[in-house]
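Asks: just to be clear, the model below is a prediction. Sequence and coordinates:
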Amino acid sequence: MTQTDFDLFVIGGGSGGVRAARIAAGYGAKVGLAECDRIGGTCVIRGCVPKKLLVYASRFGDLFEDARGFGWARAPAMFDWAQLIANTDREIHRLEGIYERNLEAKGVRTFKTRARLDGPSAVKLADGERVAAGTILIATGGRPSRYGDIPGAAHIVTSDEIFALAALPKRIVVCGGGYIAVEFASIFAGLGVETTLIHRRDKVLRGFDEDLRDGLMEAMAARGIRLMMNESLVGVAQDVGCFRVALHSGGKIETDLVLSAIGREPATADLGLETAGVRTGARGEIIVDSFSGTTAKGIYAVGDVTDRANLTPVAIREGHAFADTVFGRKPTQVDHSLIPTAVFTTPELATVGLSEAAAQALGHDVDIYKSRFRSLRDMLSGREERMLMKLVVDRATDRVLGCHVFGVDAAEIVQMAAVALQLGARKADFDATVALHPSAAEELVTMREVWAPAPA
């Protein structure tokens, strides 16, 4: 083919790729998109959305128990895993359809097949068809990291397979200490599964504020999750009706399921990057500039495949910024410095801005404001869990550098706090805000006592 078939061809139908395709088409570009799996990508199909639905399911046990303190009598509750998965699948199918219809409405041509680069300005589809494009966007996302070359590694499942379990296991071993690991550990524990979390470090959630890390580990242990820190798997053997997990320390665990949740890596294998001169980094991530341009002219990349900030809203914003820049003639860069994020454990935690340690490492002289308390609801439910609110403040400027919340509705609270931090709010602005009473979030505007910060 000598003509340019598309102004833009997108490889990957996840959140970032779909957003870029739609916005570019809105600017009048002729757009094609290839996705070898399901439209919607990791977040919609096997990530954020179905996982959050499972999180909701896992919390009903608490609600049934807590209701007694408010005068409600309850019959014995029964949980049906198959029904939950069927209902979740139906919702994911609905969302997938919305994504497909939105692309169709914008005139984007979708190819349900694998695609790879075939030089600097062309793409080859799995059926052999070669398509030329003026601009190519790679948005293939990430994939679960496998546990490694250990005996019996084939018996270990990842988050890609967890939503297709035919039955709820009675026992599970979760490997890892990041978002995915602690969230699934909380989900299964909440559904009544005997849960063990194994992590090679001494604490979970590396990079989060230390108070949040400590608070979560304390709460997980109190909920019956067995935490095995500074530990790792060296083998998995299948036995009659179960698996036997061998540990680095020499111990063994009998379980019904082993889940590897040790992280994700950029999905750049077999994309033909070398044919176009697209450079990658040590983890296989595509190297990009501040406008998501790769080392090859006319080829761009957004989302988890670039390993910048691996969150769905970031991929969406990067995809939109790319389309604005290349097709809207509005050069747009994405600011990755102030991104709110949440971990949907039970209790959940959320954060925006700098942790105490990170602020100190950057040279800030900080004041720390903290409040740790039982929520009003728990006064009648009898639950002993504590919420935590924490602000990291630059002493010289009074600017709030970080907001960290652990407890019920942490994500909802931090989303709004993120607006204040984005606007450069000072601690005095928080203090001048009238408290919404009675609420947990009011603690963010009533804290006055300065805690001595931890040594840098």
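Replies: Great, that's in hand.
Asks: switch to C-alpha atoms for all contacts and neighbour counts from now on
Replies: Noted.
Asks: show me where the protein has helices.
Replies: Ranges of helices in the chain, per DSSP state H, are 15-26, 41-46, 48-66, 81-105, 179-190, 210-222, 312-326, 356-361, 376-381, 410-422, 427-431.
Asks: quick check, Asp378 in contact with Gly407.
Replies: No. With contact defined as C-alpha atoms under 8 Å, Asp378 does not count as touching Gly407 (11.5 Å).
Asks: if you count what's nearby, which of these two comes out ahead?
Replies: Gly407 (26 against 14; other C-alpha atoms under 10 Å).
Asks: ok, the more buried one touching Arg386?
Replies: Yes. Applying C-alpha under 8 Å, one finds Gly407 in contact with Arg386, separated by 7.1 Å.
Asks: circling back to that earlier point, got CSV for the helices of the chain, with distance to Ala261 too?
Replies: Formatted as CSV, the helices of the chain follow (distance: least, C-alpha to C-alpha, whole Å):
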stretch, distance to Ala261
helix 15-26, 22
helix 41-46, 13
helix 48-66, 13
helix 81-105, 20
helix 179-190, 5
helix 210-222, 17
helix 312-326, 18
helix 356-361, 25
helix 376-381, 32
helix 410-422, 22
helix 427-431, 38
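Asks: compare those helices and give me the one nearest Ser337.
Replies: Among the helices of the chain, helix 410-422 comes nearest to Ser337, with 9.9 Å by C-alpha to C-alpha.
Asks: adding another structure so you can compare the two:
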Amino acid sequence: MAQYDYDLFVIGAGSGGVRAARLAAMSGARVAIAEEDRVGGTCVIRGCVPKKFMVYASEFAHHFKTSKGYGWTVEGASFDWPAFLAEKDKEIARLSGIYVRNLQNAGAELAHGKARLLDAHTVEVGKIGKRTADKILIATGGRPWRPADLPGVEHAISSDDCFHLPKLPKSIVIGGGGYIAVEFAGIFNGLGVDVTLVHRGPNVLRGFDDDVRSHVTEEMEKRGITVILAAQHTAIEKTANGFMNKLSNGHECESELVMLCLGREPYVEGLGLEKAGVKLNEQGAVAVDEYSRTNVSNIWAVGDVTDRINLTPVAIREGQAFAQTEFYDTPTSFDHEMVASAVFSQPPIGSVGLSEADARKQYGKVDIYLARMKPMKYAFAGSDERALLKLVVDCATDKVLGCHVVGPDAPEMIQMAAIAMKMGVTKHQWDATCAVHPTLAEELVTMREKHEPLGLGQVA
């Protein structure tokens, strides 16, 4: 008889956990995976996927406005929030069902319920009871963080709640300046909501290149979003018409809805990690090595619960690397360097590599190539929207250290840039690539003079 019920027990059926469970089961291992909510995790159920649908929906207002410059007349356009939600929910249900079927087809057993560790090899799942496993993988993701000491915090919703609002508010105050806050500011603004973004820092999107941060703020304000910096909520009070937002700068503003996007934290609550002896790091995340192994030899963790790079594709690759290492005898660790990211703000951002500030700290002398111009599409329509493209280059080696784009299709562009940069492309090799004209992307390979590049439409 086998010593354990399973070869692998996965806690959390998000992208990383599902990938690991599927691959392990396909190797012939006995695998079980537990999920307390819907299969699919943050990305499919309450994150990347439904949020992108909301971004798409909200962009039509800008498209309609731009279309007038091209001779189109769009009269009587209106947005039906309940109809959109119904279609969104249908698609999310379909995607979640695919995840379930893929697990079943691979031979993994799915257990619905919250799982907690009783010791290093024993898991208890809701009403299902105790199960034992040779190996255990923690993939529980993260949850929105809320300041418990903020008066009236119970009146605010989180980003998780935005996907199920019964109706659109007329006005909203969003607390936070990270990518989630910035993205939802653009979403609500595009859907006709009066948006105020309040952030305690000197600018939004901490961790991104400073030129990108300031450029996005300017463009958000052009679209009618009120951005209040160097301030944060001190209290949220219920009023007859909504809520009064009291801020640390002494200002007050009323809104129909308040949303706090003040960061996310690893979801370790109630997992029983202490009973298994699993250690957390200083940030409260599960501490792991390069192979995602914890300090307990038979327990691993992947995804946002480890707080390395909190992106869905990263969680998937970490889960895949774990399965390859432990069930296919192919030791594999995911390389967290040069991972591209996108912010689906309006306008959107694509970024890979180092910011100018980080590059100067690590490499000393760097060359900066920076272009700001009106995208052809919007310039023709009479809009004053501007795009930004920036390259950070190591002077000593000519290696491209960072690429940052703000403008139409920036997330699509950055995927291709990331491939070249992962391979160690130099600025000379980058420039040797012929441009595709007329595109915004061509500016990336036509910037020759530092800080004085040619803009789209200028004569070379």
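Replies: Thanks, I have the structure now. Every value quoted in this text rests on a predicted model; they were computed, and no experiment measured them.
Asks: please state their TM-score.
Replies: Between these two chains, after superposing, the TM-score reads 0.97 (TM-score structural alignment, normalised by the length of structure 1); 452 aligned residues with a C-alpha RMSD of 1.2 Å.
Asks: just to revisit the earlier point, and of the helices of structure 1, who's closest to Ile150 of structure 1?
Replies: Ile150 of structure 1 sits nearest to helix 179-190 of all these, at 19.5 Å, using C-alpha to C-alpha.
Asks: the closest one vs helix 48-66, what angle?
Replies: Put simply, helix 179-190 of structure 1 runs at 30 degrees to helix 48-66, going by axes from the mean of the first three to the mean of the last three C-alpha atoms, to 10 degrees.
Asks: by how much does helix 179-190 of structure 1 deviate from structure 2 on average?
Replies: Helix 179-190 of structure 1, aligned to structure 2 and superposed, deviates on average by 0.5 Å (mean C-alpha distance after the TM-score superposition for structure 1).
Asks: for Ala315 of structure 2, give its distance to Arg22 of structure 2.
Replies: Counting by C-alpha to C-alpha, to the nearest Å, the gap from Ala315 of structure 2 to Arg22 of structure 2 is 14 Å.
Asks: comparing the two, which residue is more hemmed in?
Replies: The neighbour count for Ala315 of structure 2 versus Arg22, taken as other C-alpha under 10 Å, is higher for Ala315 (29 against 25).
Asks: list the residues that contact the more buried one.
Replies: Residues counted as contacts of Ala315 of structure 2 (C-alpha atoms under 8 Å, 6 or more residues apart in numbering) are Ser15, Gly16, Val302, Gly303, Asp304.
Asks: where do the strands of the stretch 251-400 of structure 2 begin and end?
Replies: Using DSSP state E, counting those that start in this stretch, the strands assigned to the stretch 251-400 of structure 2 run over residues 252-255, 257-260, 264-266, 299-301, 341-343, 349-353, 366-373, 387-394, 400-406.
Asks: which stretch among those strands comes nearest Leu117 of structure 2?
Replies: Short answer: strand 299-301, nearest of those by C-alpha to C-alpha, at 10.6 Å.
Asks: and the longest strand along structure 2 with helix 312-327, angle?
Replies: Longest strand in structure 2 by number of residues (criterion: DSSP state E): strand 129-138. Per the same axes, to 10 degrees, the angle that strand 129-138 of structure 2 makes with helix 312-327 is 110 degrees.
Asks: buried stuff in strand 129-138 of structure 2?
Replies: Across strand 129-138 of structure 2, burial judged by 16 or more other C-alpha atoms under 10 Å covers Arg131, Thr132, Ala133, Asp134, Lys135, Ile136, Leu137, Ile138.
Asks: next: stretch 109-129 of structure 2.
Replies: Neighbour counts over stretch 109-129 of structure 2 (16+ other C-alpha under 10 Å) mark 109-125 as buried.
Asks: now do that stretch: distance to the chain's middle.
Replies: 29 Å (C-alpha atoms, centre = their mean, to the nearest Å).
Asks: and Phe60 of structure 1, how far from Met78 of structure 1?
Replies: Applying C-alpha to C-alpha, the value for Phe60 of structure 1 to Met78 of structure 1 is 11 Å.
Asks: what do you get for Pro50 of structure 1?
Replies: Noted for Pro50 of structure 1: a distance of 21 Å to Met78 of structure 1, by C-alpha to C-alpha.
Asks: repeat that for Phe70 of structure 1.
Replies: Taking C-alpha to C-alpha as the measure, Phe70 of structure 1 and Met78 of structure 1 are separated by 21 Å.
Asks: higher neighbour count, those two?
Replies: Each of Phe70 of structure 1 and Met78 has its neighbours counted (other C-alpha under 10 Å); Phe70 has more, 10 against 7.
Asks: now that one. Nearest residue, chain neighbours left out?
Replies: Excluding the flanking residues, the one nearest Phe70 of structure 1 by C-alpha to C-alpha, 6 or more residues apart in numbering is Leu380, at 6.5 Å.
Asks: got it, and Val18 of structure 1?
Replies: Closest to Val18 of structure 1 by C-alpha to C-alpha, 6+ apart is Leu103, at 7.3 Å.
Asks: so which of the strands of the stretch 251-400 of structure 2 is nearest Thr426 of structure 2?
Replies: With C-alpha to C-alpha as the yardstick, what comes closest out of the strands of the stretch 251-400 of structure 2 is strand 400-406 (5.4 Å).
Asks: compared with structure 1, how much does the closest one deviate?
Replies: Aligned to structure 1 and superposed, strand 400-406 of structure 2 gives a mean residue distance of 0.5 Å (mean C-alpha distance after the TM-score superposition for structure 1).
Asks: make sure Arg109 of structure 1 is actually in contact with Ala29.
Replies: No. With contact defined as C-alpha under 8 Å, Arg109 of structure 1 does not count as touching Ala29 (11.5 Å).
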